[in-house]
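In: My questions concern the predicted model and sequence given below.
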Amino acid sequence: MKLIRMEKLSRYFGQGEYEVKALENVDLTVKEGEIIAMLGPSGSGKTTLLNCISALDKPTSGEYYFREQSVPREKSEEMTTFRRENIGYIFQFFNLLSDLTALEYVLLLQQISGQPNEEEARSILASVGLKGMEDRFPSELSGGQQQRVAIAGNLAKKPHLLLGDELTGNLDSETTRQIMKVLSKACKEYGITTIFVTHDQSLCKYATRVLKLDSGCLISDEVGEMATVSGAVKSAVGDATELVKDGISKAEKMFSNVVNKVKETITEKE
């Protein structure tokens, strides 16, 4: 089923000689279950497109349909309702509430979208690797763990569409890899369509489709690595390689510790 259909969507800012064409005649269709990476240089229109998709911003012209229904753009209350019922949004900065634990945060987002369920909330936190950390506050979590809480909160809302704007921009490469694996696995498990903006082309391996924007125009729409058999195999091999590397690293460390202890023992006897 088509989740998103955009036809000749444009977004302009300013007027006359100061007019900026942030988006220009974008045609886009997104099917349910897709995981889409969106690439492009700064100022290419990526964030503007996400904001139009989520109804945080209104297009200047063109048509936008969500589940074959025209998306409201006139009344702010209707746009707010649309976002609450359909959209999850993960930002580069985690935006957690400092006085709520991980579990309380997930329960709050459950309550906004429906009925809070503690058992389900704990299950969601476990699915993103936070089992045993349910009662921790943001100040007691690392950056990667905080982003996992943000992901869990959005999963708890059960949105039709999850959007991410540079969601790993503040994380190191290893944490980024872990977060993207968690996100792609969780979205498949919960059947949530996902679109994420990134400057890092290596993250495209987690996508089933890759869009490229430049100067407000959609210039490329390609099948992502995860949508191909070879891509899935490559990803699995990559994961296995990481596990082997981790195992070798741990073995080397253990061996080094043993050698050092032997040396210390010999020195003491001498």
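Out: Received, thanks.

In: use CA for all of it now, contacts and neighbours both
Out: Noted.

In: what helix or strand is Ala47 on?
Out: You called it Ala, but residue 47 is Thr. helix 46-53 (DSSP states H and E).

In: and the next element down the chain from that helix?
Out: Following helix 46-53 in sequence, per DSSP H and E, is strand 61-66.

In: Please point out which parts of that following strand sit buried.
Out: By 16 or more other Cα atoms under 10 Å, the buried positions in strand 61-66 come out as Glu63, Tyr64, Tyr65, Phe66.

In: Next up, a structure to set beside the first:
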Amino acid sequence: MSDLILEDKLTYKIDSDEPIELNQLILSLKSLGDEYGKFSKIKDVEVKISEVRKGSFEFDFVLMSFAPLLPFMSDVNTTVDFIKRVSELKSFFLNQNSDIQPTLEEAKLMNSINIPIQTFNNYGTVIINDTQKVDKVEFNKEDSKLITTNSSKYIKELKQKEDEEKQNIFKDRLIRFVQTRTDNKDYGNKSICEDISSKEIKTIFENDDIKNEILDNPYHYGFLVDLEVQYINNDAKIYRIMKLNDKINLEENDL
């Protein structure tokens, strides 16, 4: 038998008197429940709906676990912290806060939880709060449209980045050269890209224009580039600079 982890509950409410499309409601509830469970970071956790208010679109989520609970679990503020995180995500996708970097799953959550109210003819509000209704975050119809637009764009960009990195292509990475040749040969140049490896890696160039611009003054600058990385046994062996995006004065930035 599973144990109730938290006495506190996460409440999801759609404040409207209009009918809701069933598949949209299911998608919204499932997305919220999945992310709530992941956020708890509790092993073997299950998220269940413990109550549906009569005559309303109001649902209570609770966390359940089959694993033995540790003593500190009683002090965990998962629900409150989760609501605060959703509030941060709301600000991010409303272009009000750029200090966080949402995960792909968080972007999908924000893309889904507001879908039911977007087709309403009149008002519609999504409300997420804790049992005591002390901490809450609300989304109105206007918020939801902008959040869905921005989160859809964000999801597309993240997936594109993942696809590129699976192809060993890394965009906008900062490199610095530690060894260069003066005889214009294509071998003997080495650079370090801390995002990929702390090692000095053989570096080649997509074309002579890129090579000439970089090797004209290779040690005074850091270079923001698009890289193709070639691996042997999962170790980076060659960087191919495909595009030079910017040069950064190392002395001015104390790098």
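Out: Arrived safely. All of these numbers come straight from a predicted model, not from anything done at the bench.

In: Quick check: TM-score for this pair?
Out: Here the TM-score for the pair of chains, by TM-score structural alignment, normalised by the length of structure 2, is 0.27; 124 aligned residues with a Cα RMSD of 6.6 Å.

In: For the buried residues of strand 61-66 of structure 1, give me JSON lines that also has distance to Leu107 of structure 1.
Out: What follows is the buried residues of strand 61-66 of structure 1, written out as JSON lines (distance: Cα to Cα, whole Å):
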{"residue": "Glu63", "distance to Leu107 of structure 1": "35"}
{"residue": "Tyr64", "distance to Leu107 of structure 1": "32"}
{"residue": "Tyr65", "distance to Leu107 of structure 1": "30"}
{"residue": "Phe66", "distance to Leu107 of structure 1": "27"}
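
In: So Lys2 of structure 1 is in contact with Gln69, correct?
Out: No - counting by Cα atoms under 8 Å, Lys2 of structure 1 sits too far from Gln69 to count as a contact (10.7 Å).

In: Return the member of the buried residues of strand 61-66 of structure 1 nearest to Ser230 of structure 1.
Out: Phe66 (31.9 Å; Cα to Cα).

In: What residues of stretch 82-97 of structure 2 count as buried?
Out: 82-94.

In: Those in helices, which ones?
Out: For the buried residues of stretch 82-97 of structure 2, membership in helices holds for Phe82, Ile83, Lys84, Arg85, Val86, Ser87, Glu88, Leu89, Lys90, Ser91, Phe92, Phe93, with DSSP state H as the criterion.

In: how close does Leu27 of structure 2 get to Ile115 of structure 2?
Out: Remark: distance between Leu27 of structure 2 and Ile115 of structure 2 (Cα to Cα, to the nearest Å) = 9 Å.

In: Please say which of these two ends up with more neighbours.
Out: Ile115 (21 against 17; other Cα atoms under 10 Å).

In: which non-adjacent residue is nearest that one?
Out: Gln24 (6.3 Å; Cα to Cα, 6 or more residues apart in numbering).

In: And for the helix or strand hosting that neighbour, what's in contact with it?
Out: Assessed by DSSP H and E, Gln24 of structure 2 sits inside helix 22-40. For helix 22-40 of structure 2, contacts defined as Cα atoms under 8 Å, 6 or more residues apart in numbering pick out 45-48, 61, 63, 78, 82, 105-106, 108-109, 112-116.

In: Now the buried members of those.
Out: 45-47, 61, 63, 78, 82, 106, 108-109, 112-116.

In: How about Thr148 of structure 2: what's its closest non-neighbour residue?
Out: Closest to Thr148 of structure 2 by Cα to Cα, 6+ apart is Asn111, at 4.9 Å.

In: residues contacting that neighbour?
Out: Ile147, Thr148, Ser151, Ser152.

In: ok, the third one - contacts?
Out: The contact partners of Ser151 of structure 2, taken as Cα under 8 Å, 6+ apart, are Phe93, Ala107, Lys108, Met110, Asn111.

In: Pull the contacting residues for the third one.
Out: In other words, Lys108 of structure 2. Lys108 of structure 2 makes contacts with Ser31, Ser151, Ser152, Ile155, as judged by Cα under 8 Å, 6+ apart.

In: before we move on, back to that, between the ones in helices among the buried residues of stretch 82-97 of structure 2, which is nearest Val52 of structure 2?
Out: Using Cα to Cα, these come closest to Val52 of structure 2 at Ile83, 19.6 Å.

In: tally of neighbours for the residue nearest to that closest one when sequence neighbours are not counted?
Out: Spatial nearest neighbour of Ile83 of structure 2, excluding adjacent residues (Cα to Cα, 6+ apart): Lys136 at 6.3 Å. Counted by other Cα under 10 Å, the residues lying close to Lys136 of structure 2 total 19.

In: just checking, what packs against the helix or strand where Ala150 of structure 1 lies?
Out: Using DSSP H and E, Ala150 of structure 1 sits in helix 143-156. With contacts taken as 3 or more Cα pairs under 8 Å, 6 or more residues apart in numbering; DSSP states H and E, helix 143-156 of structure 1 sits against strand 87-90, helix 102-113, helix 118-127, helix 173-190.

In: Could you tell me how many residues sit around Gly231 of structure 1?
Out: For Gly231 of structure 1, the neighbour count with other Cα under 10 Å is 17.

In: Now do it against Gln178 of structure 1, distance only.
Out: Taking Cα to Cα, one finds Gly231 of structure 1 at 18 Å from Gln178 of structure 1.

In: before we move on, what about Leu103 of structure 1?
Out: 21 Å.

In: Test my guess that Thr148 of structure 2 contacts Met110.
Out: Yes - between Thr148 of structure 2 and Met110 there is a contact under Cα under 8 Å: 7.0 Å.

In: which residues in the stretch 151-255 of structure 2 form helices?
Out: For the stretch 151-255 of structure 2, the helices defined by DSSP state H, counting those that start in this stretch cover 208-215, 250-253.

In: For Val52 of structure 2, find the nearest of these.
Out: helix 250-253 (56.8 Å).

In: what's that closest one packed up against?
Out: By 3+ Cα pairs under 8 Å, 6+ apart, helix 250-253 of structure 2 packs against no helix or strand.
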